[in-house]
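K.L.:
Can you look at this prediction? I've put the sequence above it.
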Amino acid sequence: MKVSINGVVVAEAPEQDLISIEGNRYFPPSSLMSESFSDSPTPYTCPWKGKAQYHDVTAGGATHHDAAWSYPTPYPASFDRVGRDYSGYVAFDKSQVSIS
């Protein structure tokens, strides 16, 4: 699957490598075009996953604020609910990106 913004691919991975959590597909860190991502200061803590890290994504010369997020160090208890360790996997704001 590919994630793109204005036709620029910012992540790509086989579907079997993705993790589905609450309707969002999380891409492994190795699938990201890392030069497109920068950490955002936006704070958020999920009650069952832990502290999120939002990311601004730059593509095609434009920066898209909080277009992605991850859980760098999720609560270990959440691994049972998800079924595996998803530390550092990245999900995307569907209103800002195309996923195909």
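P.N.:
The structure has been received and is ready for your questions. Numbers count the residues shown, from 1 in each chain.
K.L.:
switch to C-alpha atoms for all contacts and neighbour counts from now on
P.N.:
Will do.
K.L.:
quick one, what contacts Tyr86?
P.N.:
When contacts are counted by Cα atoms under 8 Å, 6 or more residues apart in numbering, Tyr86 touches Ile19, Tyr26, Tyr71, Pro74, Phe79.
K.L.:
In addition, the following structure is provided for comparison:
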Amino acid sequence: MKAVLGDVVIAEAPKEDLISIEGNWYFPPASVKSEFLVDSATPYTCPWKGECQYFSVKDGDDVLQDRAWSYPTPYPTAFDRVGKDFSNYVAFWKEVKVTD
């Protein structure tokens, strides 16, 4: 599967390596091209997943604020709910299209 912004592939991995959580596909950290992500200071803590790290996504000269996120250290109970460890996996918001 691919995460694509415009015609740029930001992440790519086999579907079996991704994790689906609440309707979002989370890509393994090694499959994400980090040069397109910029750490964001936006705070958020999910009640069941834990503290979130947002990223802004570079789109040429533009930066789309908080369009990607991950959970660097999810709550241990979240692993039971999801079925596996999703630490540092990255998901994307609507402008970044996830396709087969």
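P.N.:
Arrived safely, thanks for sending. Because the structure is a prediction, the values reported are computed rather than measured.
K.L.:
Show the buried residues in the contacts of Tyr86 of the first structure.
P.N.:
Taking 16 or more other Cα atoms under 10 Å as the criterion, what is buried in the contacts of Tyr86 of the first structure is Ile19, Tyr26, Tyr71, Pro74.
K.L.:
ok, so of the residues you listed, who is nearest Ser38 of the first structure?
P.N.:
Tyr71 (14.5 Å; Cα to Cα).
K.L.:
so how far is Ala13 of the first structure from the aligned partner of Ala30 of the second structure in the first structure?
P.N.:
In the first structure, the residue matched to Ala30 of the second structure (TM-score structural alignment) is Ser30. According to Cα to Cα, to the nearest Å, Ser30 of the first structure and Ala13 of the first structure sit 9 Å apart.
K.L.:
The first structure: strands as residue ranges?
P.N.:
Using DSSP state E, the strands assigned to the first structure run over residues 2-5, 8-12, 19-21, 24-26, 37-39, 45-46, 50-51, 53-59, 62-70, 90-92, 98-99.
K.L.:
Look at the nearest residue to Asn24 of the second structure once chain neighbours are set aside and say how many residues are nearby.
P.N.:
Take Asn24 of the second structure and drop its neighbours on the chain: the residue closest to it by Cα to Cα, 6 or more residues apart in numbering is Ala91, 6.4 Å away. As a burial measure, the neighbour count of Ala91 of the second structure was computed by other Cα atoms under 10 Å and equals 26.
K.L.:
That's all I had, so thanks and see you.
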